[in-house]
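> Okay, predicted coordinates and the sequence, questions at the end:
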Amino acid sequence: MTKQTLDSPEAIRFLVNSFYEKVQADPLIGPVFTDVAQVDWASHLPKMYAFWESIILGNNAYDGHPFRPHLLVNQTHTLSREHFERWLTLFSATLSEHFTGDTAEQVRQRATQIALVWSQKLAYLNS
């Protein structure tokens, strides 16, 4: 399979869809999305397209508070560092499998920052 650059809304949709296929199949974090958060994928995926488009393309497509849903889930199911590490592992694997170039590496770094900061915030709140 030829790797593509991460530079268009279509490429971002492919990234998000490929990533969330992994998430749903994952034994650690899949149940958090499906059973705990009961994610409605038809509404969640477009939000994720917009979130990553805002980060990658700088188009301000996302208007929301991305940390808030994680706080809500954390009230009933403690999200641990392990959850965020798995999320990051799956995200990074998706990038490596399908994408090439500087933007893909920048997105990997941004995802790493998000996972680290959010896991630290929740660890603080859980302590």
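Structure's in. What do you need?
> Could you use CA atoms for every contact and neighbour count after this?
Noted.
> Now find how far off-centre stretch 76-84 is within its chain.
14 Å (CA atoms, centre = their mean, to the nearest Å).
> got it, and stretch 79-87?
Put simply, stretch 79-87 sits 11 Å off its chain's centre (CA atoms, centre = their mean).
> Next: stretch 61-71.
So, by CA atoms, centre = their mean, the centroid of stretch 61-71 is 12 Å from its chain's centroid.
> Repeat that for stretch 48-55.
10 Å.
> for stretch 113-127, same thing?
The answer for stretch 113-127 is 15 Å, by CA atoms, centre = their mean.
> Not counting the host helix or strand of residue 105 itself, show me its contacts.
Taking DSSP states H and E as the definition, residue 105 sits inside helix 102-126. Helix 102-126 is contacted from outside by 5-7, 56, 67, 71, 74, 78-81, 84-85, 87-88, 91-92, 95, using CA atoms under 8 Å, 6 or more residues apart in numbering.
> take the one below as the second:
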Amino acid sequence: MKKLESREDIEHLVNSFYAKVVKDETISFFFNDVAKVDWDKHLPKMYSFWETILFGQMTYKGNPMAVHFPINEMKAMERKHFDQWLELWKLTIEENFVGENADMAIYKSENIAKLMAYKMEMARKI
């Protein structure tokens, strides 16, 4: 196991994570059927997102919350979906990395999942 310390490490993490996501019974349909994700565009955005979150590189430009609202309107993104996303993310980190940045990636993802689940739920109530 190695430390999570470079853009290449983030790319490996993100690629490994989404390999699980696209096969997952609970959340794959959001990516494959609802959002119809263009992986050639999505993956580089996710590399930059996590590079910004973990290393402060400021390579990510965008609003991740805003991107999820239209998907939530098409199909409700519920807490159970974010819980599964988080479970797959943690599993992928634990399979590949150790150290402070790996721990931070888990901590940040927990906060992201909680906030996203809350915001999506509130948006459905409006």
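Cool, got the structure. Remember, it's a predicted structure, so these values are computed and weren't measured experimentally.
> How close are the two chains, by TM-score?
TM-score for the superposed chains, counting by TM-score structural alignment, normalised by the length of structure 2: 0.97, backed by 125 aligned residues with a CA RMSD of 0.6 Å.
> And the contacts of helix 102-126 of structure 1, which of them are buried?
For the contacts of helix 102-126 of structure 1, a burial check counting by 16 or more other CA atoms under 10 Å picks out 6, 56, 71, 74, 78-79, 81, 84, 87-88, 91-92, 95.
> Quick check: the farthest pair among those residues?
Distance extremes for those: the farthest pair is 6 and 78 at 32.7 Å, using CA to CA.
> hmm, back to that, in CSV, list the buried ones among the contacts of helix 102-126 of structure 1 along with secondary structure and distance to residue 44 of structure 1.
Shown next, in CSV, are these (DSSP: H, G, I helix; E, B strand; the rest coil; distance: CA to CA, whole Å):
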residue, secondary structure, distance to residue 44 of structure 1
6, coil, 21
56, helix, 18
71, helix, 16
74, helix, 18
78, coil, 21
79, coil, 19
81, helix, 23
84, helix, 18
87, helix, 16
88, helix, 18
91, helix, 16
92, helix, 20
95, helix, 20
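> In structure 2, what residue corresponds to residue 33 of structure 1?
Under the alignment defined by TM-score structural alignment, residue 33 of structure 1 is paired with residue 31 of structure 2.
> measure the closest residue to its match other than its chain neighbours to residue 61 of structure 2 for me?
In space, residue 31 of structure 2 comes closest to residue 37 once its chain neighbours are excluded; the distance is 5.4 Å by CA to CA, 6 or more residues apart in numbering. As judged by CA to CA, to the nearest Å, residue 37 of structure 2 and residue 61 of structure 2 stand 18 Å apart.
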